[in-house]
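1. okay, sequence plus prediction incoming.
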Amino acid sequence: MNEGLVFDIHRGTTHDGPGMRTTVFLKGCPLHCTWCQNPESIYPGRELMWDAKKCIGCMECIKACPVKALTANDSGIKTDKSACRKCFACAAGCPSKAMQIVGNPWEVSTLVKEACKDRMFFEDFSGGVTVSGGEPLLQSEFLPEFLRTLKKEGINTALDTSGFGRQEVLHEVYPFVDTFLYDIKFINDGMHQAHTGVSNKIILENLKSIADRIRRQKDSRLWIRTPLIPGATAAEENIEEIGQYIRKELIDVIERWELCAFNYVCKDKYIKMGQYWKYAECTLLDCSTVEDLASIAEKYAEGLVVVSGLTAQKK
């Protein structure tokens, strides 16, 4: 039985590929981006999340834990992750669902059936299903079968990837992907390692491989995505370097270069996961900064640059 571990499903999205889409988020990621918007996606197994807003203070979760890994203090319920056996008895015993399990196993056929509930919207709004994460390539057995089955159902597909994975997995899924949403965060490898924990060499090698295949077969679309993160990727030098790379290596195959402006919507997720987030006090990028970065990008990919996300108004 081929099962995938899914931590979320979003319906009616308009920013994860062409048209209106349903986005399936697979769990597990080899990167540890300092700005990660989905901290619950990184660990490749099931884990716990506690929501203070739902908690009624009954302490049933603490009573249910067989190894006493949970405690309560003025800031809420705390989990000793070194003691936790991930039996999830606490979540089962929580009457208000404040203690939640992140990550649920899905069989391919069941998940395809779930995604296809939105088929009418895909047809009306030229959309489909996007697989995101985490890093989908990490689930190397489940992902190809899931995408293959979606294509058999006539569903348009997109793969949102960091590109950090085995090249053979990318080539296995290639025939079943209509649009690749491919991240380029940095060209400078040292900066990439400092902010994500991994080198970008595999990422750029895989990107060249995908671009070459698109040149030959002309059967998939390629969108490049760059997050604009304060103090990291949102720097003129970085956008210049990415722009130069795109102009040299990709300009004949990419359909768009999306600059994704930083947001802090994920702040509550870090609180629920009991994790520190470096960007918790950061504000939105101001509009003029984003416009300046977009102007630099336009020099290298004229007519292909799109800005997404919220920005602060000009002062």
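-> Thanks, I have it.

2. from here on, contacts and neighbour counts on C-alpha atoms
-> Noted.

3. in the stretch 151-300 of the chain, which spans are helices?
-> 167-173, 189-196, 201-217, 236-249, 267-273, 287-300 (DSSP state H, counting those that start in this stretch).

4. for residue 280, find the nearest of these.
-> helix 267-273 (6.1 Å; C-alpha to C-alpha).

5. for the closest one, buried residues please.
-> Neighbour-count burial for helix 267-273 flags 267, 269-273 (criterion: 16 or more other C-alpha atoms under 10 Å).

6. can I get the residues you listed in a markdown table including distance to residue 248?
-> Putting those into a markdown table (distance: C-alpha to C-alpha, whole Å) gives the following:
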| residue | distance to residue 248 |
| --- | --- |
| 267 | 37 |
| 269 | 39 |
| 270 | 38 |
| 271 | 42 |
| 272 | 43 |
| 273 | 41 |
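
7. what's the closest of those residues to residue 55?
-> Ranked by distance to residue 55 (C-alpha to C-alpha), those are led by residue 272 at 11.4 Å.

8. what's the closest non-adjacent residue to that closest one?
-> residue 50 (5.0 Å; C-alpha to C-alpha, 6 or more residues apart in numbering).

9. could you verify my assumption that the one you found touches residue 75?
-> No - using C-alpha atoms under 8 Å, residue 50 is not in contact with residue 75; the gap is 11.6 Å.

10. among those two, which residue is more densely surrounded?
-> Relative neighbour count places residue 50 above the other of residue 50 and residue 75, with 22 against 7, counting by other C-alpha atoms under 10 Å.

11. next, count neighbours for residue 258.
-> Counted with other C-alpha under 10 Å, residue 258 comes out at 23.

12. ok, it - contacts?
-> For residue 258, the contact set (C-alpha atoms under 8 Å, 6 or more residues apart in numbering) comprises 223-226, 305-308.

13. quick check on those residues: which are buried?
-> Here, 16+ other C-alpha under 10 Å leaves 223-226, 305, 307 buried among the contacts of residue 258.

14. any chance of TSV for the residues you listed, columns distance to residue 197?
-> Output for those, formatted as TSV (distance: C-alpha to C-alpha, whole Å):
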residue	distance to residue 197
223	24
224	21
225	19
226	17
305	27
307	26
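
15. the residue nearest to residue 272 and residue 110: what is the separation?
-> Using C-alpha to C-alpha, to the nearest Å, residue 50 is found at 27 Å from residue 110.

16. also residue 18?
-> From residue 18 to residue 110 the distance is 24 Å (C-alpha to C-alpha).

17. neighbour-wise, which of those two wins?
-> A count of neighbours by other C-alpha under 10 Å puts residue 18 above the other of residue 18 and residue 110, at 21 against 11.

18. use this one as the comparison:
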Amino acid sequence: MNDAQTTGIVFNIQKFSVHDGKGIRTLVFLKGCPLRCRWCSNPESQRHEPEHAFNPMRCLTAEVCGRCVNACKSGALTLKNGLIAFDPRACEQCFACADACPSGSQSVYGERMTVDAVLNKVEEDGVFYNRSGGGLTLSGGEALAQPDFALALLREARRRRIKTTIETCGYYPYERLAEACASLDALIFDIKCFDPALHKKFTGVDNARILDNFRRVCEDFPLLPIRARTPVIPGFNDNEAEIQAIREFVPRRPNVEYELLTYHRMGQPKYGYLGRIYEMEGANLVEDIMRRLRDIAQ
């Protein structure tokens, strides 16, 4: 199969982004991630396959509609006190409810697409890339959790002269990252924590492979623009010792920069749509602490 016809699971294509690489960009979000970060703002990205979601705020109510309940054969959707209730444990991911729903209350995160179909969407905004120096950014989830699809996207984008960036957690064999970098114009690499035990507690994996991959990519690709990022998370890495350790680890080279991202809860409602619990409920980042940490990062 040629690159243009390679397929993968995409859960969102977001246009006119200015925070995920140089210039105006189109973000392509791929399903699947090896990490389970407690604060993840895209919980719909974690699992590799398409999955059902229920947003009750968009529901027309059972009295007006109720088509989803009639379409569901597994008993995941039922009526309770006149309201539609969703039991994710009973859901068989058949998506009949989403097909029947007229309001988008029942939906599916994830669609199988070809590289050609994705890049045709990306190329719709080519005029903005030309003027701003932007292009395509692969994100997720983890972009390289679907390696064949992601690498085919990068290669085909290069053939079409679309500038490319990926956002990555870095947790996979180094060979996969090195192959991607051969087709990249820039790399955005998250370093969430330097303490391995703490990293595993909050993300589900330790950070040895991540740190080794970052070290190696900085050495092997000295001309590739690399941005290291740390999302500052309350109760996890919002302290001077942790940020100082990461700052000292990130090499001071012309092609490498380092920045901190401020914790936010914009993805919290999606946990409810998926029938999951948001583990960071009530967490807040103190602005005075964030200012001190920015000083260290700079």
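-> Okay, I see it. In this text, all values refer to a predicted model and were calculated from it rather than measured experimentally.

19. hang on, the earlier thing: ok, and the contacts of residue 258 of the first structure in the second structure?
-> Retained in the second structure by both residues aligned by TM-score structural alignment, their matches' C-alpha atoms under 8 Å are the following of the contacts of residue 258 of the first structure: 223-226.

20. tell me the two of the residues you listed that are most distant?
-> Across those, the two lying at the largest distance from each other (C-alpha to C-alpha) are 223 and 226, at 10.1 Å.

21. now do the shared contacts for those two.
-> 257-258.

22. where do the helices of the stretch 51-200 of the second structure begin and end?
-> With helices called from DSSP H, counting those that start in this stretch, the stretch 51-200 of the second structure shows them at 67-71, 96-100, 115-123, 126-132, 147-159, 174-181, 196-203.

23. make a markdown table from these and add distance to residue 251 of the second structure to it.
-> Shown next, in a markdown table, are these (distance: least, C-alpha to C-alpha, whole Å):
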| stretch | distance to residue 251 of the second structure |
| --- | --- |
| helix 67-71 | 54 |
| helix 96-100 | 48 |
| helix 115-123 | 33 |
| helix 126-132 | 28 |
| helix 147-159 | 26 |
| helix 174-181 | 18 |
| helix 196-203 | 19 |
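
24. out of those, flag the one nearest residue 15 of the second structure.
-> With C-alpha to C-alpha as the measure, helix 115-123 is the member of those nearest residue 15 of the second structure (8.1 Å).

25. same list, the kept ones among the contacts of residue 258 of the first structure, but as CSV with distance to residue 195 of the first structure please.
-> Shown next, in CSV, are those (distance: C-alpha to C-alpha, whole Å):
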residue, distance to residue 195 of the first structure
223, 22
224, 19
225, 16
226, 14
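
26. keep only those of the residues you listed that are in strands.
-> In this view, those that belong to strands under DSSP state E are 223-226.

27. OK, contacts around residue 167 of the second structure?
-> Here residue 167 of the second structure is in contact with 20, 137-140, 142-143, 187-190 (criterion: C-alpha under 8 Å, 6+ apart).

28. same thing with residue 94 of the first structure?
-> Contacts of residue 94 of the first structure (C-alpha under 8 Å, 6+ apart): 60-61.

29. cutoff 10 Å now
-> 55-64, 100 (C-alpha atoms under 10 Å, 6 or more residues apart in numbering).

30. looking at the second structure, which of those residues still make contact?
-> For the contacts of residue 94 of the first structure, the aligned pairs still in contact in the second structure (both residues aligned by TM-score structural alignment, their matches' C-alpha atoms under 10 Å) are 55-56, 58-62, 64, 100.

31. out of those, who's nearest residue 234 of the first structure?
-> Of all those, residue 234 of the first structure sits closest to residue 100, with 34.4 Å by C-alpha to C-alpha.

32. for residue 125 of the first structure, see how far away the closest one is.
-> 34 Å.

33. looking at these two, which is more packed in?
-> The residue with more neighbours, out of residue 100 of the first structure and residue 125 and counting by other C-alpha under 10 Å, is residue 100; that gives 18 against 15.

34. counterpart of the more buried one in the second structure?
-> Alignment note: residue 100 of the first structure maps to residue 107 in the second structure; criterion TM-score structural alignment.

35. distance of the closest residue to residue 279 of the first structure other than its chain neighbours from residue 116 of the first structure?
-> The shortest distance from residue 279 of the first structure to any non-neighbouring residue, by C-alpha to C-alpha, 6+ apart, is to residue 35 (6.6 Å). Using C-alpha to C-alpha, residue 35 of the first structure is found at 32 Å from residue 116 of the first structure.

36. one more: residue 29 of the first structure?
-> Taking C-alpha to C-alpha, one finds residue 29 of the first structure at 26 Å from residue 116 of the first structure.

37. the more surrounded of these two?
-> residue 29 (23 against 19).

38. secondary structure element for the equivalent of that one over in the second structure?
-> Under the alignment by TM-score structural alignment, residue 29 of the first structure pairs with residue 33 in the second structure. Taking DSSP states H and E as the definition, one finds residue 33 of the second structure inside no helix or strand.

39. which of the kept ones among the contacts of residue 94 of the first structure count as buried?
-> Buried among these (16+ other C-alpha under 10 Å): 55, 59-62, 64, 100.

40. can you redo those residues as JSON lines with distance to residue 6 of the first structure?
-> Putting those into JSON lines (distance: C-alpha to C-alpha, whole Å) gives the following:
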{"residue": "55", "distance to residue 6 of the first structure": "24"}
{"residue": "59", "distance to residue 6 of the first structure": "28"}
{"residue": "60", "distance to residue 6 of the first structure": "27"}
{"residue": "61", "distance to residue 6 of the first structure": "24"}
{"residue": "62", "distance to residue 6 of the first structure": "26"}
{"residue": "64", "distance to residue 6 of the first structure": "25"}
{"residue": "100", "distance to residue 6 of the first structure": "14"}
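
41. what about the strands in the stretch 1-150 of the second structure?
-> Ranges of strands in the stretch 1-150 of the second structure, per DSSP state E, counting those that start in this stretch, are 7-17, 25-30, 51-54, 77-80, 83-86, 106-109, 111-114, 135-139.

42. next, the buried residues of the second one.
-> Going back to what we said before, that points to strand 25-30 of the second structure. In strand 25-30 of the second structure, counting by 16+ other C-alpha under 10 Å, buried: 25-30.

43. same question for the fifth one.
-> Neighbour counts using 16+ other C-alpha under 10 Å place 84, 86 of strand 83-86 of the second structure among the buried residues.

44. other SSEs contacting that strand?
-> Other helices and strands packing on strand 83-86 of the second structure, by 3 or more C-alpha pairs under 10 Å, 6 or more residues apart in numbering; DSSP states H and E, are strand 51-54, helix 67-71, strand 77-80.

45. before we move on, what about the fourth one?
-> Other elements packing on strand 77-80 of the second structure under the criterion 3+ C-alpha pairs under 10 Å, 6+ apart are helix 67-71, strand 83-86.
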